[in-house]
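K.L.:
Okay, predicted coordinates and the sequence, questions at the end:
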Amino acid sequence: MRALCWEGVNDVRVQDVPDARIQDAEDLVLRVGLSTVCGSDLHLLTGHIPFMQAGDVIGHEFMGEVVEVGPGVTRHKPGDRVVVCSFIGCGRCWYCRHDLWSLCDNTNTDPGITQGLWGADPGGIFGYSHAMGGFRGSHAEYVRVPFADHTAIPIPDGVDDQSALFASDSVPTGWMGADLGGVQPGDVVAVWGSGAVGQMAARAAQLLGAERVLVIDRFDYRLRQAERVFGVETLNYEAVDIGAALREETGGRGPDVCIEAVGCEAHSPGPQHVYDQVKSKLKLETDRPIAVREAVFNCRKGGSVFVLGVFTGFVDKFPLGALMNKGLTLRAAQQHGQRYVPMLLDRIAKGELSTSHLATHMLPLEEGALGYEMFKEKTDGCVRAVFRP
C-alpha cells in the first residue's frame, strides 16, 4: 500500500509499505477516508523530536471505513464509518478508567524512552515517533487500529467526513484546554495560536460560557478565519504589544484563562526568540516556551493557564516566580480524546461546532510532501492540508 513516510529532516515521501493487517484480537483495519496534517507533525519534520526512523509512516488525525475486525472487537464491523482518536487507549488500565486516555499504561510499546525523559510513559500515538510507541501513522491507504473498541468512535449519520476528521485530534485537544483550563461563564479567555487547535479552544471557551475570547497569532489569514467563523476578537502580536492589549481589554486585570496552543517551536518578534533559538542550538534547552511565558505573565492573578502545545523536554527562563506569586493554576496534557469525541460529534451534528472550514487544501496522498510544505511555510493561506488516499 502507499503511505507518506519520514525519511529524514524535512524529507517526507510517498512510497510503498507493507499492507496494514490484524495483529491482535482487538485490532481493526481501517481504509483511510481523510487524514490531515497537524502542527505537532512539524516537530517531526524539523528533527526536533529525535526518535524517528527512516520509513516511519507519519500522521495521527484521521477517519475512514472499517474493512476488517479482529475476533475481540465487539463495537465495530466492516462498513462502519469511524473517527480514530490520535492517542490509543486500552480502556482498562487505571488511567483509561479515569478518563485520562493519553496516559494509558498499556499502549506505548517502547516506554523506556519517555520514562527516561519524563519519569513516566504516556500512551501510544499514531505516527509520532518511537518515543510514543512507533505506530504507523494515518497518511496511508490503510491503518491498523489497536484496541479498536476504545480508539475508534462511530460517526453519526449527520456528520460529514470532513467535519468528522478534525474530531480525531484538533477538536478534543482544543476542547480539553478550555475544559481543564476551567473556563467559566462570564470569563475572558485568551488563546495563543489560531491554527486548528487554537480555533477549537476558542470555540470551546465560547460554548462553555466565556464572555469574550481573544485569539493571538501573527498570520492574518488565520486570524481572519477565526473572526469570520467564530466571531472571536483577534490580536496580531507583530502589530501590537500583547501584554498592553490584554490589560486594556480586561480592565487592567488580564484574562481569567490563558490557553497556549503553539508549542515547543514558538516564534516571537522580540529578543527572547533569538535567545531561545541560540539556547536550543547549543542544546542548553530543548524547547522554546515563548507563548507559555506570555500566558503566565499576562494571566490575571488567581487565573488559570493551560498548555496545549507539544513540548518535549526542558525550557529556560520559565517564570516560576510569576506563577507562584500570582497564585496561578498551571495545567497541561496531551488530549484525552475518548473522553470528549462522542460529545463533540453530537455538537457538530447539531451545528454548534464548525470544523470543516479548517480543511483549506484537499490533496491526494501522492501530494503529501507538497501539503506539508504549504502547511509548514504558511503559503497560499494553508490552515490545514487534508489528504484523501
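P.N.:
On my side now, so go ahead.
K.L.:
contacts, neighbours, all on C-alpha from now
P.N.:
Fine.
K.L.:
in what helix or strand does the nearest residue to residue 103 once chain neighbours are set aside lie?
P.N.:
Counting by CA to CA, 6 or more residues apart in numbering, residue 122 is the residue found nearest to residue 103 once chain neighbours are left out, at 4.3 Å. Using DSSP states H and E, residue 122 sits in no helix or strand.
K.L.:
likewise residue 363?
P.N.:
Assigned by DSSP H and E, residue 363 belongs to strand 359-364.
K.L.:
Buried residues, that strand. List them.
P.N.:
By neighbour count with 16 or more other CA atoms under 10 Å, strand 359-364 contains the buried residues 359, 361-363.
K.L.:
Give me the contact list for it.
P.N.:
162, 371, 381-389 (CA atoms under 8 Å, 6 or more residues apart in numbering).
K.L.:
which two in those are spaced the farthest apart?
P.N.:
381 and 389 (22.6 Å; CA to CA).
K.L.:
Neighbour count for these two, which is higher?
P.N.:
residue 389 (21 against 16; other CA atoms under 10 Å).
K.L.:
what's the first-to-last distance across stretch 51-59?
P.N.:
Stretch 51-59 has an end-to-end distance of 15 Å (CA to CA, to the nearest Å).
K.L.:
List the buried residues of that stretch.
P.N.:
Neighbour counts over stretch 51-59 (16+ other CA under 10 Å) mark 52, 55-59 as buried.
K.L.:
cool, and stretch 56-75?
P.N.:
Neighbour counts over stretch 56-75 (16+ other CA under 10 Å) mark 56-70, 73 as buried.
K.L.:
From those, pick the one nearest residue 239.
P.N.:
residue 61 (32.8 Å).
K.L.:
was I right about that closest one contacting residue 172?
P.N.:
No - Residue 61 lies out of contact with residue 172 (CA atoms under 8 Å); the separation is 11.2 Å.
K.L.:
do you know how far residue 267 is from residue 344?
P.N.:
Going from residue 267 to residue 344 by CA to CA gives 31 Å.
K.L.:
Assign residue 387 to helix, strand or coil.
P.N.:
Secondary structure, DSSP: H, G, I helix; E, B strand; the rest coil: residue 387 is strand.
K.L.:
What is the burial count for it?
P.N.:
Residue 387, neighbours per other CA under 10 Å, totals 25.
K.L.:
In addition, the following structure is provided for comparison:
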Amino acid sequence: MRALTWHGKHDVRVDTVDDPEILNPRDAIIKVTSTAICGSDLHLYDGYIPTMQAGDILGHEFMGEVVETGPKSTLKKGQRVVVPFTIACGSCYHCGKHQYSACDNANPADNQDIAQTLYGQPMSGLFGYSHMTGGYAGGQAEYVRVPFSDVGPIVIPDGIDDDKVLFLSDILPTGWQAAEFAQIEPGDTVAVWGCGPVGLFCVQSAFLMGAERVIAIDHFPRRLELAAKFGAETLNFEESKTYEALMQMTGGIGPDACIDAVGLEAHGLFVDNVWDQIKVSTFTGTDRTHSIRQAIIACRKGGRVSMPAVYGGFVDKFPLGAFMEKGLTLKTGQTHVQHYLPGLLAAIMEGKIDTTFLISHRMALSEAPEGYKIFHDHQNDVTKVVLKPGLDRVAA
C-alpha cells in the first residue's frame, strides 16, 4: 500500500510499504477514506517530538471502511467508522474511569520505558506519533491496523459525509474536553489562545457550554475571522498587547477561564519567546511556552486554566508564584476521545456543531508532502488539509 512516512525534519514522503495485518484477535483493518493533517503533526514535521524513526507512518486523524476483522472485534466488514487517535484497551484501571488517554495496556511494554523515563509513567498508545506512544503505524495511508477495535472506533450512520464527522477522531473532542476542563459556567468570559483547529473548536464548545463572552487570540487574520463568525471577540497579538487588552475588556478582573490551544511552538517576538527560541536552536531547551505563561498571568484570581495544547519537555520561566498566589486551577492532558464520541456525534447529527467550515484544502494522499508544507508555511490560508486516498485510487 501507499503511506506517508517520516524521514526527518521537514522530510515526509509517500512510500510503498507492507499492508497491515491482523495481529491480535481484537484488531480490525480499515480502508482509509479520509485522513487529516493535524497541527500536532507539524511538531513531528519540525522535529520537536523525540523517538521518531525513519519510515514511521504518520497520521492520527482518520476514518474509513472496515475491510477485515479479528475474531474478537465487534466491528463488521463494510461499516464506516471514525477511529480515535488515542488507543485504549477499555478494561484497565484508567479506562474504567474513562481516562482513555492514560490507558495502561495500549502502549507496548518495549516502548513504555521511553515515556516512563521522560514523564514518570507511560501514556496510552497513539496512532502515528512516535515510539514513545507505542510506535503504531498511522492513518495517513491507504489502510491501517486498528488495535482494540471493540473499544475505540465509532460506527457512522449511512448518509453522513466524511467531512462532517472526520474530526471526531481528535480535534473536535479535544476542543470540547478543553472547554469542559475550563469548568465553564453560564455568564463566564473565556479567553482562547490560538485559533487553529483545536482553538476554533474550543470557541464553539465554550459558547455551547454557556460562556457569555469568548475572546479569541491569534495573529492570523483569517483564523480570527473564523472565530468571530461563532461570536467571539478577537485580539490580534501583533496589533495590541494581550494582557493589557484582556484587562481592559474584563474591567481589570481577567477572564474567568483561559484555554491554551497553542502549545510548544508559540509565535511572537516576545522577550520570553525569543529566549525560548534561542534555547531550542542551541539544544538547551525544547518548548516555546509563551502562551501558557500569558494565560496564567491574565487569568482572574480563582480562575481556571485549561491546556489542550501539546508540550514535549521541561520548561523554565514558569510563573509558579502567580499560579499559586492567584489560586488558579490547571487541567490538561491528551484527549479521552472514546468518552466524548457518542455525545459529539449526536450533536453533529442534530446540527448543533459544525465541522466542515474548517476544511480549506482537500488533496490526494500522493500530495501529502505538499499538504504538510503548505499547512506549515501558510497558516493564515490553510486551516485544515484533508487527504483522500481514494483520489489516488481513482487516478490509478
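P.N.:
Received the coordinates, thanks. Predicted model, so just to flag it, every value in this text is computed and none were measured.
K.L.:
post-alignment, whatever helix or strand comes next after the strand holding residue 363 of structure 1 versus structure 2, mean distance?
P.N.:
Next in sequence after strand 359-364 of structure 1, counting helices and strands by DSSP H and E, comes helix 368-377. Between helix 368-377 of structure 1 and the corresponding residues of structure 2, superposition yields a mean separation of 0.5 Å, by mean CA distance after the TM-score superposition for structure 1.
K.L.:
Any buried residues in helix 368-377 of structure 1, and which?
P.N.:
So, applying 16+ other CA under 10 Å, buried residues of helix 368-377 of structure 1: 368-369, 371-376.
K.L.:
Reformat the residues you listed as CSV; add distance to residue 144 of structure 1.
P.N.:
Below are the buried residues of helix 368-377 of structure 1 laid out as CSV (distance: CA to CA, whole Å):
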residue, distance to residue 144 of structure 1
368, 20
369, 23
371, 23
372, 23
373, 27
374, 28
375, 26
376, 27
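K.L.:
Quick check: the aligned residue for residue 228 of structure 2 in structure 1?
P.N.:
In structure 1, the residue equivalent to residue 228 of structure 2 is residue 227, according to TM-score structural alignment.
K.L.:
what's around the residue nearest to its match when sequence neighbours are not counted, how many residues?
P.N.:
Leaving aside its chain neighbours, residue 227 of structure 1 sits nearest to residue 233 (6.5 Å; criterion: CA to CA, 6+ apart). Residue 233 of structure 1 has 16 neighbours, counted by other CA under 10 Å.
K.L.:
From the buried residues of stretch 51-59 of structure 1, pick the one nearest residue 38 of structure 1.
P.N.:
Nearest to residue 38 of structure 1 among these, with distances taken as CA to CA, is residue 59, at 7.7 Å.
K.L.:
ok so, going back, where's the match of residue 228 of structure 2, which helix or strand?
P.N.:
helix 220-230.
K.L.:
elements contacting that helix?
P.N.:
Judged by 3 or more CA pairs under 8 Å, 6 or more residues apart in numbering; DSSP states H and E, the packing partners of helix 220-230 of structure 1 are strand 212-217, strand 233-236.
K.L.:
still on that earlier bit, so which bit of structure 2 is the strand holding residue 363 of structure 1 matched to?
P.N.:
Counting by TM-score structural alignment, strand 359-364 of structure 1 sits on residues 359-364 of structure 2.
K.L.:
roughly how far apart are the closest residue to residue 108 of structure 2 other than its chain neighbours and residue 156 of structure 2?
P.N.:
Excluding the flanking residues, the one nearest residue 108 of structure 2 by CA to CA, 6+ apart is residue 134, at 5.8 Å. Residue 134 of structure 2 sits 27 Å away from residue 156 of structure 2, going by CA to CA.
K.L.:
dump the residue contacts of residue 118 of structure 2.
P.N.:
Residue 118 of structure 2 makes contact with residue 313, according to CA under 8 Å, 6+ apart.
K.L.:
and the host helix or strand of it, which residues are buried?
P.N.:
Element membership of residue 118 of structure 2 [criterion: DSSP H and E] is helix 109-119. Using 16+ other CA under 10 Å as the test for burial, helix 109-119 of structure 2 gives 111-112, 114-115.
K.L.:
Output those residues in a markdown table; the columns should cover distance to residue 141 of structure 2.
P.N.:
Below are those laid out as a markdown table (distance: CA to CA, whole Å):
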| residue | distance to residue 141 of structure 2 |
| --- | --- |
| 111 | 23 |
| 112 | 25 |
| 114 | 26 |
| 115 | 26 |
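K.L.:
So which bits of the helix or strand containing residue 393 of structure 2 are buried?
P.N.:
Using DSSP H and E, residue 393 of structure 2 sits within helix 389-395. Buried residues in helix 389-395 of structure 2, counted by 16+ other CA under 10 Å: 389-390.
K.L.:
Mind giving me the packing neighbours of it?
P.N.:
With contacts defined as 3+ CA pairs under 8 Å, 6+ apart, helix 389-395 of structure 2 has these neighbours: strand 28-37, strand 361-364.
K.L.:
Most tightly packed of these?
P.N.:
Highest mean neighbour count among these (mean count of other CA atoms under 10 Å): strand 28-37, with a mean of 26.
K.L.:
quick one, that strand and helix 368-377 angle?
P.N.:
Put simply, strand 28-37 of structure 2 runs at 40 degrees to helix 368-377, going by axes from the mean of the first three to the mean of the last three CA atoms, to 10 degrees.
K.L.:
what's strand 28-37 of structure 2 packed up against?
P.N.:
Right, strand 28-37 of structure 2 is packed against strand 61-69, strand 143-146, strand 385-388, helix 389-395 by 3+ CA pairs under 8 Å, 6+ apart.
K.L.:
Let's have these in a markdown table, adding distance to residue 22 of structure 2.
P.N.:
Shown next, in a markdown table, are those (distance: least, CA to CA, whole Å):
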| stretch | distance to residue 22 of structure 2 |
| --- | --- |
| strand 61-69 | 7 |
| strand 143-146 | 7 |
| strand 385-388 | 24 |
| helix 389-395 | 21 |
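K.L.:
And those: which comes nearest residue 311 of structure 2?
P.N.:
Using CA to CA, the nearest of these to residue 311 of structure 2 is strand 61-69, at 18.9 Å.
K.L.:
List the superposition-based mean deviation of the closest one with respect to structure 1.
P.N.:
Average distance, strand 61-69 of structure 2 versus aligned residues of structure 1 after superposition (mean CA distance after the TM-score superposition for structure 1): 0.8 Å.
K.L.:
Contacts for that strand, please.
P.N.:
Here strand 61-69 of structure 2 makes contact (CA under 8 Å, 6+ apart) with 22, 25-38, 75-85, 139-140, 162, 166-167, 169-170.
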